[in-house]
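[1] A predicted structure for the sequence below; I have some questions about it.
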Amino acid sequence: MIDLFYISTNSMWSGSEELWSRSAKTFIDAGYSVCVATVYDHEKLDELKVKRLNFLNRFVPKPFLKRGIERFLPIKFETKDSLKDLLLEAKPQLVIISQGNIYESIDVINLCKYLNFPYITLTQLVSDLFIWVGKNEHVFTFREVYRNAKKNFFVSHSNLKLNNFILGCDLLNAEVVYNPCKLLNDELPAFSKISGFYTIGLVGRIECWHKGYDLLVQVLSEDKWKKRPIQFNMYGDGPHTEFIKTYISKWELKNLVLKGHSNHIGEVWSENQILLMPSRFEGQALALIEAMWCQRAAIVTDVGGASELIEEGVSGFIADAPTIASIDAALERAWEKRDEWQQMGIKAAASLREKHPADAVEYFNQQLLKLL
């Protein structure tokens, strides 16, 4: 019998995988028997195998549009029987289903319900876009599987509230947990000061429909942003890198610099004075948590849990909506207070430490232990 069976239905390794994978590693290190199943391969999973992982089975979803509306639809598993066999062999005390959105794991959740294995859900993202993905006949199924869970965990109060709205009911078995910060033991990066010059960092997958970078390039095309002594440093890679490059060239956005992917978050924030996240939707972004931990204020859109961490004019600036006008207005407010960014960053770090548990993984694990 396996103690904990972790299943991730996310399509790739990303920040949303940090919480469940660190949770699994901690339990493995503590001597618990753990099994993991994912739809992707990644070196982080190899680290789990080294750490006494009992066995690993990966299941693969049927092909669908990787970057479009179908990403939100429930996954139909080609190897569902293999996953069923693996669960029956493992006989887990608790199944932890980590999902990128509230719909993608329905097949897996239903399988656990059918096999009568206790399960919890961990949802990293809820967006009002999801309201229009489900069909009438799905509503009762969604309600049933979430109500049947031992617990449903969400990474922000905003996401939990929106989920209840989408389902048309209040889940009494739902709680908020927190995404981890990878920098707990790292030295805080010094605040970069270049007289009369300002740097803004953007950290995340270069994926416009999610991160809103298409909105940003339109904002930066205005002459006022081209003329100001400011540089926007974009870290990461993704399917829309060439799109961004096109408009850097076409609109001569010389102050927007693609830095590529970086695994050294401390170095990123040693080069930048404030974070910018023009996202269309978020759960609770690790990039925001890490920036605040490093004493950096943030300019964010009012999506997901951003406004739960950022206070307008105190620890950052909040765009009312992911629109060109709102992002431009928030950037303008930030520019007017550019000489206060360092002090605002200190306040951001203090606020994060007050609102966020010192060890988010330990907090999550304690909730799981209550269910074993």
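    Structure's in. What do you need?
[2] okay, CA-based contacts and neighbour counts for the rest of this
    Fine.
[3] Tell me which helix or strand V36 sits in.
    Secondary-structure element containing V36, defined by DSSP states H and E: strand 34-38.
[4] now F153
    Applying DSSP H and E, one finds F153 within strand 151-154.
[5] what comes into contact with the strand holding V36?
    Contacts made with strand 34-38 from outside it, assessed by C-alpha atoms under 8 Å, 6 or more residues apart in numbering, are listed as 2-10, 24, 27-28, 53-59, 90.
[6] the helices in the stretch 51-200 of the chain, which residues?
    With DSSP state H, counting those that start in this stretch as the definition, the stretch 51-200 of the chain shows helices at residue ranges 80-90, 106-115, 139-148, 157-167.
[7] Buried deepest among those helices, which one?
    For the helices of the stretch 51-200 of the chain, the stretch with the most neighbours on average is helix 157-167, a mean of 19; neighbours defined as mean count of other C-alpha atoms under 10 Å.
[8] how many degrees apart are that one and helix 139-148 in direction?
    Relative orientation of helix 157-167 versus helix 139-148 (axes from the mean of the first three to the mean of the last three C-alpha atoms, to 10 degrees): 140 degrees.
[9] Could you name the helices and strands sitting against helix 157-167?
    Here helix 157-167 touches helix 139-148, strand 174-176, going by 3 or more C-alpha pairs under 8 Å, 6 or more residues apart in numbering; DSSP states H and E.
[10] Next one for the comparison:
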Amino acid sequence: MACGPWGALPVPPRLPRPRDAGRHGVRAGPDHRRGRRDIGGRPRRSERICFARGEPSVPERDDRAGVGVPWRWRPLGTRRSRHGAPHGACTSSGVGVGGSDSRLSDCYRFLAPMNRLALIATNDSEHLGGSEALWLQCTARLRLLGIHVAASLSPRVRGSRALETLQQSVNTVDFREPQGGRNLIGRIVRRFRAADLDRWLTKVRPDYALISAGDYLQGGAASAACLRRRIPYALLVQAASDHFGPEPEQFELLREAYRRASGVYFVSHANLRLTERRLALSLPGAKVVRNPFNVAYTASPAWPSEGPWRMACVARIDAFAKGIDLLFESLRAPEWRARDFELRLYGSGPHRVGLTELATRWGLQRVVFEGETRDIEAVWQQNHLLVLPSRQEGLPLALVEAALCARAAMITDVAGNAEVVEDGVTGFIARGPEVGLVRESLERAWDRRHDWRAMGLAAAARIRREVTPDPGAVFASELMQAAGFVAGFDAESPRPPIAG
């Protein structure tokens, strides 16, 4: 104990010396406990000094979200509270502003938890689909742990149905104004005005940023803004396609974004390999996480009656990404006109009018547009087989949901599709998104239509070995550790502005 004008003061704890720490500091351990008591000199904001409570090598656990979280602290220096006293110092009543037992003198540094997350989603479509489900569930978990989440979204998603759950997932949301381009790639790589994003980051003052990229070509500008503000960030990459590659002027920007990210997450191993190949990078620290789903993990809808055989395409109505035009051209063959089947499309999207006109023009009378639905299990009570001839994917929620409901699938070998489907055992794989290959795969599926039920049961057993019951909680735990967040602390405590 030390003496001060308010009586006995607690001696501050021994802080580990970040002797060999890089930008991200070190975790406190037994070999750091004998470090010299060094509380002078304010470290760089990006340096993180860890201070463990109890056993330092074992992360604390918070049962509210069911995930383990590490305890990390950083010195923020003496700060002024709204009462005028240094934050963490004593007021005239003898009680510190920072808490009931924080009677520290002005010379002591205040230790504050890192608990503010900036979420930047690059999705610029009018529909928040499966690519947004993972961060929505993850940030909802983080909020239960006391993490303050500020989101930056495109103004085009204002009317999305997914925003109904946004209130549970974020504390504040800002609808930014995107900077357009003359072509598709230009709109992707120039999605943000850097100055606007910089101002938003300065306003929300995050300790960490999560950039949710719709595909591997997005996120470069947002990463650069975080680097300018010295904010560590992680990239969450959903889709990837060989049909698009980086523009020459954006190649180094994207490489730098991936190289300097403190965490990189993909939803399939195939997309990780494609990104490494197209950007000439090695990402040994990248991890694969799974997207959440909209059915119960124990779902078991009854097998529908037979006749006609009903195939369902559960996806955004996007002709290019989901390959629906390939499916229509395959089904216009003469042999399909005499078969007892229906194709039902569930979902909404930008190409519904055009695809409706195409189905009418080609006389596809067995194609039915069902629109959006929230009850996915009800879909599989009425249909026998999933068809998803995609050109571009991550790992489709529809594929995981169909397998959990014991339905086989006809898919194309893009992205993570083939990672959860075994050809001829749990489904049928077209070797590429081409009309001839899709038609051949559909023929094989039709020839074995009486095996669909048994194949669906095999798919249900396989998918439960590939995905966990709560992918959102798993990713929240991963992000807690990557960001060094501390559970259960007030994220609204005052803090100095970001140095720039």
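    Great, that's in hand. Given the structure is predicted, the values throughout are model-derived calculations rather than measurements.
[11] So after superposing, what's the score?
    The TM-score (TM-score structural alignment, normalised by the length of structure 1) is 0.93; 365 aligned residues with a C-alpha RMSD of 1.9 Å.
[12] ok, back up a step: among the contacts of strand 34-38 of structure 1, which ones are buried?
    Members of the contacts of strand 34-38 of structure 1 that pass the buried threshold by neighbour count (16 or more other C-alpha atoms under 10 Å) are listed as 2-10, 24, 27-28, 53, 59, 90.
[13] Now flag whichever of those residues is closest to L331 of structure 1.
    When those are compared for distance to L331 of structure 1, the smallest value, 32.2 Å, is given by N10; criterion: C-alpha to C-alpha.
[14] Which element, helix or strand, includes the closest one?
    Once you assign secondary structure using DSSP H and E, N10 of structure 1 falls outside every helix and strand.
[15] So what does it match up with in structure 2?
    Taking TM-score structural alignment, N10 of structure 1 has N123 as its aligned residue in structure 2.
[16] Skipping its backbone neighbours, what lies nearest its match in space?
    Of all residues beyond its chain neighbours, the one nearest N123 of structure 2 is G214 (5.7 Å), with distances taken as C-alpha to C-alpha, 6 or more residues apart in numbering.
[17] now do L274 of structure 2
    Taking C-alpha to C-alpha, 6+ apart as the measure, L274 of structure 2 lies nearest to A240, with 7.3 Å between them; neighbours along the chain are not counted.
[18] can I assume that neighbour is in contact with R273?
    No: at 10.0 Å, A240 of structure 2 does not count as touching R273 under the criterion of C-alpha atoms under 8 Å.
[19] hang on, the earlier thing: quick one, what contacts the residue nearest to N123 of structure 2?
    Neighbouring residues of G214 of structure 2 by C-alpha under 8 Å, 6+ apart: A121, T122, N123, S131, V237, Q238, A239.
[20] Aligned to it, what sits in structure 1?
    For G214 of structure 2, the residue aligned by TM-score structural alignment is G100.
[21] What separation do you get for its match and I327 of structure 1?
    Taking C-alpha to C-alpha, to the nearest Å as the measure, G100 of structure 1 and I327 of structure 1 are separated by 25 Å.
[22] D242 of structure 2: what's it in contact with?
    D242 of structure 2 touches L274, counting by C-alpha under 8 Å, 6+ apart.
[23] Next: the one 4 residues further on.
    With contacts defined as C-alpha under 8 Å, 6+ apart, the neighbours of P246 of structure 2 are L217, R278, L279.
[24] Please look at the second one and G245 and confirm they touch.
    Yes: if you go by C-alpha under 8 Å, R278 of structure 2 and G245 touch, sitting 6.8 Å apart.
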